[in-house]
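Asker: Provided below are the primary sequence and the corresponding predicted coordinates.
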Amino acid sequence: MSYIGEISSLLAACVWAIATLIYGQFSHQLSSLQLNLIKGLLSIGLMLIAVLMLQDAPVEFQTNHIYILMFSGVLGIAVGDTAYFASLRRIGPQKTLLLESLAPPITGIIAMLFLQKHLLLTQWLGVFLTIVGVTWVVTKSSTTSDTSTEMTPLLTNTTSSLTRLDYKGISFGLLASFCQATGVVLSHYALAETNISGLWGAIIRLTAGTFAVCIILMITNHKQLKIISALSKLTAKSLKLLFIAIFIGTFLALWLQQIALKFAHPATAQTLIATSPIFVLLLLFMQGKKVSSSALVGTLLSFLGIIFIFY
């Protein structure tokens, strides 16, 4: 049995974990829409270069599948990613990733209701265990070493974050999860029914989503379209970090996500992609940092869930 979709999902989770932490550094230097526009434009260019290098010629497919991919891009990227960045800006990566863990069950319900895509009972158990494990890691974990590391904000609870609730930030996070889930199901339908490659699927979705972001900026605040001016305010180091985040977090992650959605059940793919906090924890461990026992419990639960999903 081939596990191309599931493996692609885990790889996407790994690269997205790194990118999320880097993006968090720019949440107060660039607006959510600006960040979404910049990553979209640069990633489209990278994907077109990849198409030429891989000689991935577009295949013939029905126009309605293109429209579905475009709509999923507008919903998942223009609306969903902008809401995600807005949530990241207001409540930080920890709570944003926690709210993102709601996307897999929403994806499963939507796929079951509208596409008649059903998971086995053991797979639903895997989805449940994985989400519980990720939620446990995000809410309970903390590092016991150097708190200056860029990765600790994801795993560290502060008194202020526990006592203050930003309802607008939470609403953005919930909106991002719903848009992400709906976009994933639409994308799965279009990709699974055609010979469209994961790379072309990513290009179509990203182009439609980025174009929608441009329209939103033209209507709401056209001054934010001056992205060159916004980027010029960043240091050389910040620009390099931003490029790295876009390369791995949008170019690679979106490409891997589309491959996952083409070959795996959308709820399974979304669940495995949602394991990104676990990969952050593993990165910390590989750096020699000590993590709490509760973090290990959450990690073991997630791995147990992944085993059930693959079973």
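Answerer: All right, it came through fine.

Asker: From here on, just use CA atoms for contacts and neighbour counts.
Answerer: OK.

Asker: so the residue sitting furthest away from the middle of the chain, which of the three states?
Answerer: Relative to the centre of the chain, and counting by CA atoms, centre = their mean, the farthest-placed residue is Glu60 at 28.8 Å. With DSSP: H, G, I helix; E, B strand; the rest coil as the basis, Glu60 sits in coil.

Asker: mind listing what it touches?
Answerer: Taking CA atoms under 8 Å, 6 or more residues apart in numbering, we find Glu60 in contact with Asn195.

Asker: hmm, who's touching the helix or strand harbouring Phe85?
Answerer: Following DSSP states H and E, one finds Phe85 within helix 82-100. Applying CA under 8 Å, 6+ apart, the contact partners of helix 82-100 are 20-21, 24, 27-28, 32-33, 35-36, 134-135, 138-139, 153-156, 161, 166, 168-177, 274, 277.

Asker: residues near Ile44, how many?
Answerer: 20 (other CA atoms under 10 Å).

Asker: returning to what we had before: could you measure from the residue farthest from the centre of the chain over to Leu261?
Answerer: 20 Å (CA to CA, to the nearest Å).

Asker: got it, and Ser302?
Answerer: To Leu261, Ser302 is 20 Å away according to CA to CA.

Asker: which of these two has more neighbours?
Answerer: Taking neighbours as other CA under 10 Å, Ser302 and Leu261 compare with Leu261 leading, 30 against 27.

Asker: alright, now check it against this:
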Amino acid sequence: MLLGEMLSIGSALAWATAVIIYKRLGETLPPLTLNLVKNLLVLGMLVLTVQVLGTAPPRLDALGLGVTLLSGVLGMACADSLYFAALNRLGASRAGIIGNLYSPFVIGLSVLFLGESMRPLQWLGFALVSAGVLVVSRARGHATELDRRRLRQGVALGVAAIFLMAAAIVLIKPWLGGQPVLWIVLLRTLGGLLGLLVLFAWRREAPWRTLSGRRVRWPLLLLAAFVGQYLAVLMWIGGYKYAPATVAAILNETSSVFIVLLAALSLREPLGARKLLGVACTLAGVACLLLA
């Protein structure tokens, strides 16, 4: 396999592992706080790595720098916070299946803004992925109105998060060529942190006060930041650097299978027929997108 494809699959596995950890952390930390601390830890890791490797900074003009920072605001400050909120409401396996909307969103945005085109088989893949998400987003017949409302909120938050993630990577794709991946990830993380600080200011909350009185499992948080952000995002950006955007997006979707299996093993989330049908539909859609 080519380097880009290998990096994309590795990113999917790393992100799936982190989602399970973030589900645990979300039991005690609100989404914005979890996202802020996670990004601070990742920024420290990236700065240390840049210093150790002596990587030269990217050659970006003012527009490229602005786009890179904006990509971080959309993809890390906004999208990650929304995803953590969805994770708290839906559980890891449902949130993972909704994540399969990522490749259709990337393909659609690539058609609109990068000049790529969609074939009939890709449209079929989009429909199958959407059908899989609809299957897992429907509550069971005996669910209470509160459960249904929580499920609808989680699905809406999850879809919004995945759309922003897709928009962020399509936005930055034209600037990836010839640039050091490590620095691009560092600048995106910085943009994400700036965006989060703006969100805290808008909510008139002090970031450090949200941690007071809460039980923070720092070893687990450090592991999630390293695996789910540092490693996963480096491989994610690398996948888009060395492979076409549509191919990288499709291979990223294998994370849903990893998430469902890991959630069943470690979080004891049930593997019901509805989830399995949702996984089957979304994977069939991903296969159509890959074969198109």
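Answerer: Noted; the coordinates are in hand. Because the structure is a prediction, the values reported are computed rather than measured.

Asker: TM between them?
Answerer: Taking TM-score structural alignment, normalised by the length of the second structure as the basis, the two superposed chains have a TM-score of 0.81; 285 aligned residues with a CA RMSD of 3.5 Å.

Asker: re earlier: and the next helix or strand after the helix holding Phe85 of the first structure, how far from the second structure on average?
Answerer: Where DSSP H and E defines the elements, the next helix or strand beyond helix 82-100 of the first structure is helix 103-114. In this overlay with the second structure, the average offset of helix 103-114 of the first structure from its partner residues is 1.0 Å by mean CA distance after the TM-score superposition for the first structure.

Asker: Let me see the residues that make contact with helix 103-114 of the first structure.
Answerer: Contacts of helix 103-114 of the first structure (CA under 8 Å, 6+ apart): 117-118, 127, 177-178, 180-182, 184-185, 266-268, 270-271, 274.

Asker: Any buried residues in it, and which?
Answerer: By neighbour count on 16 or more other CA atoms under 10 Å, the buried set for helix 103-114 of the first structure is 103-112.

Asker: now stretch 171-187 of the second structure
Answerer: 171-173, 175-176, 180-187.

Asker: ok, Ile170 of the first structure - contacts?
Answerer: Shown in contact with Ile170 of the first structure (CA under 8 Å, 6+ apart): 87, 91, 96, 99.

Asker: repeat for Leu186 of the second structure
Answerer: Leu186 of the second structure sits next to 43, 46-47 when contact means CA under 8 Å, 6+ apart.

Asker: My guess is Met47 of the first structure contacts Thr250. True?
Answerer: No: in this structure Met47 of the first structure lies outside contact range of Thr250 using CA atoms under 8 Å: 10.0 Å.

Asker: So between those two, which is more surrounded?
Answerer: Neighbour totals were compared for Met47 of the first structure and Thr250, and Thr250 leads with 26 against 20 (other CA under 10 Å).

Asker: which of the contacts of helix 103-114 of the first structure tops the neighbour count?
Answerer: The most crowded member of those, judged by other CA under 10 Å, is Gln270 (32 neighbours).

Asker: Can you tell me what that one aligns to in the second structure?
Answerer: Counting by TM-score structural alignment, Gln270 of the first structure lines up with Ala249 in the second structure.

Asker: what's the mean deviation for the helix or strand hosting Met47 of the first structure versus the second structure?
Answerer: Element membership for Met47 of the first structure (DSSP H and E) is helix 32-54. By mean CA distance after the TM-score superposition for the first structure, the fitted helix 32-54 of the first structure averages 0.9 Å away from its aligned residues in the second structure.

Asker: Of all the residues in that helix, which ones are buried?
Answerer: Within helix 32-54 of the first structure, the residues that count as buried by 16+ other CA under 10 Å are 32-40, 43-44, 46-47, 51.

Asker: returning to that earlier point: skipping adjacent residues, who's closest to the match of Gln270 of the first structure in space?
Answerer: Take Ala249 of the second structure and drop its neighbours on the chain: the residue closest to it by CA to CA, 6 or more residues apart in numbering is Ser103, 4.8 Å away.

Asker: The aligned partner of Ala202 of the first structure in the second structure and Lys275 of the second structure: what is the separation?
Answerer: Alignment note: Ala202 of the first structure maps to Val185 in the second structure; criterion TM-score structural alignment. In this view, Val185 of the second structure and Lys275 of the second structure are 33 Å apart by CA to CA.

Asker: And for Met1 of the second structure?
Answerer: The separation that Met1 of the second structure has from Lys275 of the second structure, given CA to CA, amounts to 30 Å.

Asker: With Ser81 of the second structure instead?
Answerer: 24 Å.

Asker: Can you pick out the residue with more neighbours from those two?
Answerer: The residue with more neighbours, out of Ser81 of the second structure and Lys275, is Ser81; 23 against 20, by other CA under 10 Å.

Asker: Contact partners for Val185 of the second structure?
Answerer: By CA under 8 Å, 6+ apart, the contact list for Val185 of the second structure reads 233-234, 237.

Asker: Quick one: map Cys214 of the first structure onto the second structure.
Answerer: By TM-score structural alignment, Cys214 of the first structure lines up with Leu197.

Asker: ok, residues contacting stretch 28-44 of the first structure?
Answerer: Applying CA under 8 Å, 6+ apart, the set of residues contacting stretch 28-44 of the first structure is 78, 81-83, 85-86, 89, 203, 206-207, 209-210, 213-214, 217, 224-225, 227, 230, 246-247, 250-251.

Asker: Many thanks, I have nothing further to ask.
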